[in-house]
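Novice: sequence first, then the predicted structure:
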Amino acid sequence: MKSTINFGYLIFLSVVAALGGFLFGYDTAVISGTIAQVTHLFQLDTLQQGWYVGCALVGSIVGVLFAGILSDKLGRRLTMLIAAVLFSTSALGCAVCLDFTQLVVCRIIGGIGIGVVSIVSPLYISEIAVTQYRGRLVSLYQLAVTVGFLGAYLVNYQLLAWSESGGQLGVFWLNKIFISEVWRAMLGMAVLPAIFFFIIIFFIPESPRWLIVKGQEQKAGDILQKIYNSVVEATNQLNETKSVLTSVDKSNWSMLLQPGILKAVIIGVCIAILGQFMGVNAVLYYGPSIFEKAGLSGGDSLFYQVLVGLVNTLTTVLALIIIDRVGRKKLVYYGVSGMIVALVLIGSYFLFGESRGISSLFLLVFFLFYIFCCAISICAVVFVLLSEMYPTKIRGLAMSIAGFALWIGTYLIGQLTPWMLQNLTPAGTFLLFAAMCIPYILIVWKLIPETAGKSLEEIERYWTRSE
């Protein structure tokens, strides 16, 4: 089958869907370069500042709740179009907003877009991918997220340098957006990839598996034939998907409560929420302030941020290359074991390192090692697993439930990390993160099958037969 696959077409479809991940990453990370300016301009108190940072997360939780239902009802393609509109509206609104309330509303709209693409983009890639390359193709989404993070850091850096160079644009509103209130440009630049995402979606087809669910077999067959470059392989895939669907005569919600499927959903919720309590976002969001507390120069925080983003991106490229060869479970075993070591080292540094005069640069090395282990394992694997664990008929709905748990975990860790750093001390916080890695490994080891090399239909049969 390998020789018949239309790789160029398959990669094109996957890259287009993965652009949603770039917007996710950019919209999430860009906020870091705007907080000080927005706080000064609108005279925000600490609660308002927290609301400015967290309001997009509220939108993400709303978006993820509806993303699965929308994608199951309207289709994966149309749902991605809706997300592109949300991102464009948010970026433009942030650039021209008149007051803080309008800014928050626009950030919430962008957050809804984040929640939607976090479900539908990896879901679409999973459903159009051929079995033996599904892991690396879905990992393109996570790679796009990390590129979005890095892109936001670099854009923030460049726009800030430009605004401080003393140049003027002549036109009042351009001068306001790009010079005097440059945070508007930082947030607004997302409109360019968002519009591109909107336009290019019109050049990709609907997910063939969704079309089969909706009884549009002719359209599905045409798309599959274009992917496989073979009428025989396309027909085989069509028949395999149909055979799974015809064995299911339950409604979406009753199917969700079927013992095997319910087990898969609960496992998905557990790995989604546990992944947040292993320190991923705590390191990404609070890393610079932790560096400063350890004695590293505050003026270098943006450089450290870019360095973390670069390691994250390059490691995700490596994970993308090896995920289908090594397998999902082995990547988790190796990566999470490394995370435990890194987190214990970070905790030990805060316990003993400062008092013994050990250079704080060692802390930076431990952080970068942690990011490497995290990016090559749970960050690369989680969206792959969630996009392939569930039956086609309820994949969107089940992913929304797991995605909701992921965003709740993200919200909780964002709120709790400052409290933990203060009350548990940095050492206690990172040792707690290390302890939370253990149940994650046990769940993957004991409860999740290896999905590399298996078709979505084979994976579905595993769960539906599991009582």
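Specialist: Everything's here; your move. Predicted model only: the values in this text are computed from it and were never measured.

Novice: CA atoms for contacts and neighbours, from now on please.
Specialist: Fine.

Novice: can you pull out the helices in the stretch 201-350 of the chain?
Specialist: Counting by DSSP state H, counting those that start in this stretch, the stretch 201-350 of the chain has helices at residues 208-213, 217-228, 231-246, 252-256, 259-276, 280-293, 301-326, 328-348.

Novice: turn these into TSV, including distance to residue 165 and mean neighbour count.
Specialist: Shown next, in TSV, are those (distance: least, C-alpha to C-alpha, whole Å; neighbours: other C-alpha atoms under 10 Å):
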stretch	distance to residue 165	mean neighbour count
helix 208-213	52	21
helix 217-228	50	20
helix 231-246	58	16
helix 252-256	57	15
helix 259-276	40	21
helix 280-293	25	17
helix 301-326	18	20
helix 328-348	38	22
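
Novice: in JSON lines, list those helices along with distance to residue 21.
Specialist: Below are those laid out as JSON lines (distance: least, C-alpha to C-alpha, whole Å):
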{"stretch": "helix 208-213", "distance to residue 21": "21"}
{"stretch": "helix 217-228", "distance to residue 21": "23"}
{"stretch": "helix 231-246", "distance to residue 21": "27"}
{"stretch": "helix 252-256", "distance to residue 21": "27"}
{"stretch": "helix 259-276", "distance to residue 21": "17"}
{"stretch": "helix 280-293", "distance to residue 21": "16"}
{"stretch": "helix 301-326", "distance to residue 21": "13"}
{"stretch": "helix 328-348", "distance to residue 21": "20"}
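
Novice: next one for the comparison:
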Amino acid sequence: MNTKVSVMQLTSVVALGGLLFGYDTAVISGATDALQNYFQLTSTELGFAASSALIGCVVGAILSGVTSSRWGRRGALILAAILFLISAIGSAIPDDYWTFVIYRIIGGIGVGLASMVSPMYIAEVSPPDRRGGLVACNQFAIIFGMLVVYFVNYGIALLGTETWLYNTGWRYMFASETIPAGFFLIFLYFIPETPRWLAMKGRDNEAHYLLKALNSGRNIDSQWKDIKDSLKDKSRVSIAASGFMGVLVIGIMLSVLQQVTGINVFLYYAPTILKGFSSSSIDIALLQTILVGAVNLTFTVIAIITVDKFGRRPLMMIGATLMALSMFAIGTAAYMNAIGGYLLIFVLLYIAAFALSLGPVVWVLLSEIFPNKIRSKALSIAVFAQWIANFAVSQTFPMMNDHDSMIYQSFNGGFPFWFYGAMGVFTVFFIYRWVPETKGRSLEELEQLWDKQHHQSSDVVAHH
């Protein structure tokens, strides 16, 4: 078996979970105006329609730890694929607001599962020197899914008049997800479990064989020993008792900061925001949204190429700095009533910086920093926090951007962008102060790094 081909094949299949993550979360961006018109929604109801899937994402994140530990990484992804299919069909047929919301929540559960399990699976089958780039492929798939659905939405919008789009066209947008979801479900039946999950379940022969196949031409003795050593303690202990509470806090903070720097404001509400920047029609705004997706994809590819070369910290700090500057510029332009098409430059700079840094690299870090014996549980908690933050941002932005709100009138629409910019500045400080460099180390070597730091801090406390 060719090592490179085998690892890439597994990554390609599992990254379809990422593609559906992006597809499902962004499909609503082209339908927000239609939904508001069809269901006669207030700005708060529209915010909930757009963010209702995130309730499911939170539920999916909670379930992902238990599901991926009990049924395996592959089993959890199969469940996610089934939920994507149900949601795609159900979201396309409702005639009332709450039925639509329920099916969006079901899809969100699938997203929550895939968002945690896909990068974890890829991390657990990847060689240390390629892990960053391979896990970042999942982020590429997320962005690719978003870009594909932007094209799909734009194409559907061109099929008829605006009246047709508002009455019927939006249903085709949601139904289109059945195609990638069906392929994902089929392909998952042809991939194995991860070596580390098999080892956790005592299936050592299968685990060793698969690890050897994935590392063809390499000596896996030391890696296998590290895996077995990391799983020696069979007792079920809480994360706090395991001594890894500090790394969990770092994981949670990285998850939250990825969201509160404002990315999903542009991904979910891009057509609405871009229409506000100029007098463009909805079709032009959707076309500009495709440009946003293309920039996102291009710079994610650059991150994939560079994350194992330059490391996680430099990319994160440079990217967060550019994101903050872009948000401050957009907020200031709004406050000074200097809105214009030129702001698309700052939107694209922000998207490029995110795609180079917080987008892929946070997922890389989350997939690799947690020890084997608590990875499922800790990663599910971190991803749960991420979806809570995502929901909060997605729910509050339409309210802050409502022209009748006190916040909007006080700051002329600039406040939310200034807030996201301030969070970008804090992100730079947090990474500089608390996030270590992880490139080129095996998952078990990183576990030893955290274990060493824990003992050092314990010694300091004991000394004082």
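Specialist: Okay, I see it. Keep in mind it's a predicted model, so treat the numbers as computed, not measured.

Novice: quick one on the thing from earlier: nearest to residue 115 of structure 1, of the helices of the stretch 201-350 of structure 1?
Specialist: Ranking the helices of the stretch 201-350 of structure 1 by their distance to residue 115 of structure 1 (criterion: C-alpha to C-alpha) puts helix 259-276 first, at 14.0 Å.

Novice: nearest residue to the middle of structure 2?
Specialist: For structure 2, residue 115 is the residue whose C-alpha lies nearest the centre (C-alpha atoms, centre = their mean; 5.8 Å).

Novice: contact partners for the counterpart of it in structure 1?
Specialist: Superposed on structure 1 with TM-score structural alignment, residue 115 of structure 2 falls opposite residue 118. Residue 118 of structure 1 makes contacts with 20, 21, 24, 64, 403, as judged by C-alpha atoms under 8 Å, 6 or more residues apart in numbering.

Novice: by neighbour count, which of those residues wins?
Specialist: Within these, residue 20 tops the neighbour count with 33 neighbours, counted by other C-alpha atoms under 10 Å.

Novice: contacting residues around the counterpart of it in structure 2?
Specialist: Aligning on TM-score structural alignment places residue 20 of structure 1 opposite residue 17 in structure 2. With C-alpha under 8 Å, 6+ apart as the criterion, the residues that contact residue 17 of structure 2 are 77, 80, 81, 111, 114, 115, 118, 138, 184.

Novice: 6 Å - rerun?
Specialist: residue 114 (C-alpha atoms under 6 Å, 6 or more residues apart in numbering).

Novice: ok, residue 34 of structure 2 next?
Specialist: Applying C-alpha under 6 Å, 6+ apart, the residues near residue 34 of structure 2 are residue 166.

Novice: which of the helices or strands spans it?
Specialist: helix 32-39 (DSSP states H and E).

Novice: map residue 49 of structure 1 onto structure 2.
Specialist: Mapped onto structure 2 by TM-score structural alignment, residue 49 of structure 1 lines up with residue 46.

Novice: returning to what we had before: for residue 193 of structure 2, see how far away the residue nearest to the centre of structure 2 is.
Specialist: 17 Å (C-alpha to C-alpha, to the nearest Å).

Novice: residue 13 of structure 2 now?
Specialist: With C-alpha to C-alpha as the criterion, residue 13 of structure 2 and residue 193 of structure 2 are 13 Å apart.

Novice: what's the answer for residue 184 of structure 2, then?
Specialist: 16 Å.

Novice: do residue 311 of structure 2 as well
Specialist: 28 Å.

Novice: ok, residue 106 of structure 2 next?
Specialist: Distance of residue 106 of structure 2 to residue 193 of structure 2, computed by C-alpha to C-alpha: 25 Å.

Novice: cool, and residue 275 of structure 2?
Specialist: With the distance defined as C-alpha to C-alpha, residue 275 of structure 2 ends up 46 Å from residue 193 of structure 2.

Novice: what's the counterpart of residue 437 of structure 1 in structure 2?
Specialist: Using TM-score structural alignment, residue 437 of structure 1 lines up with residue 424 in structure 2.

Novice: how many other residues sit next to that match?
Specialist: Neighbour count of residue 424 of structure 2, defined by other C-alpha under 10 Å: 28.
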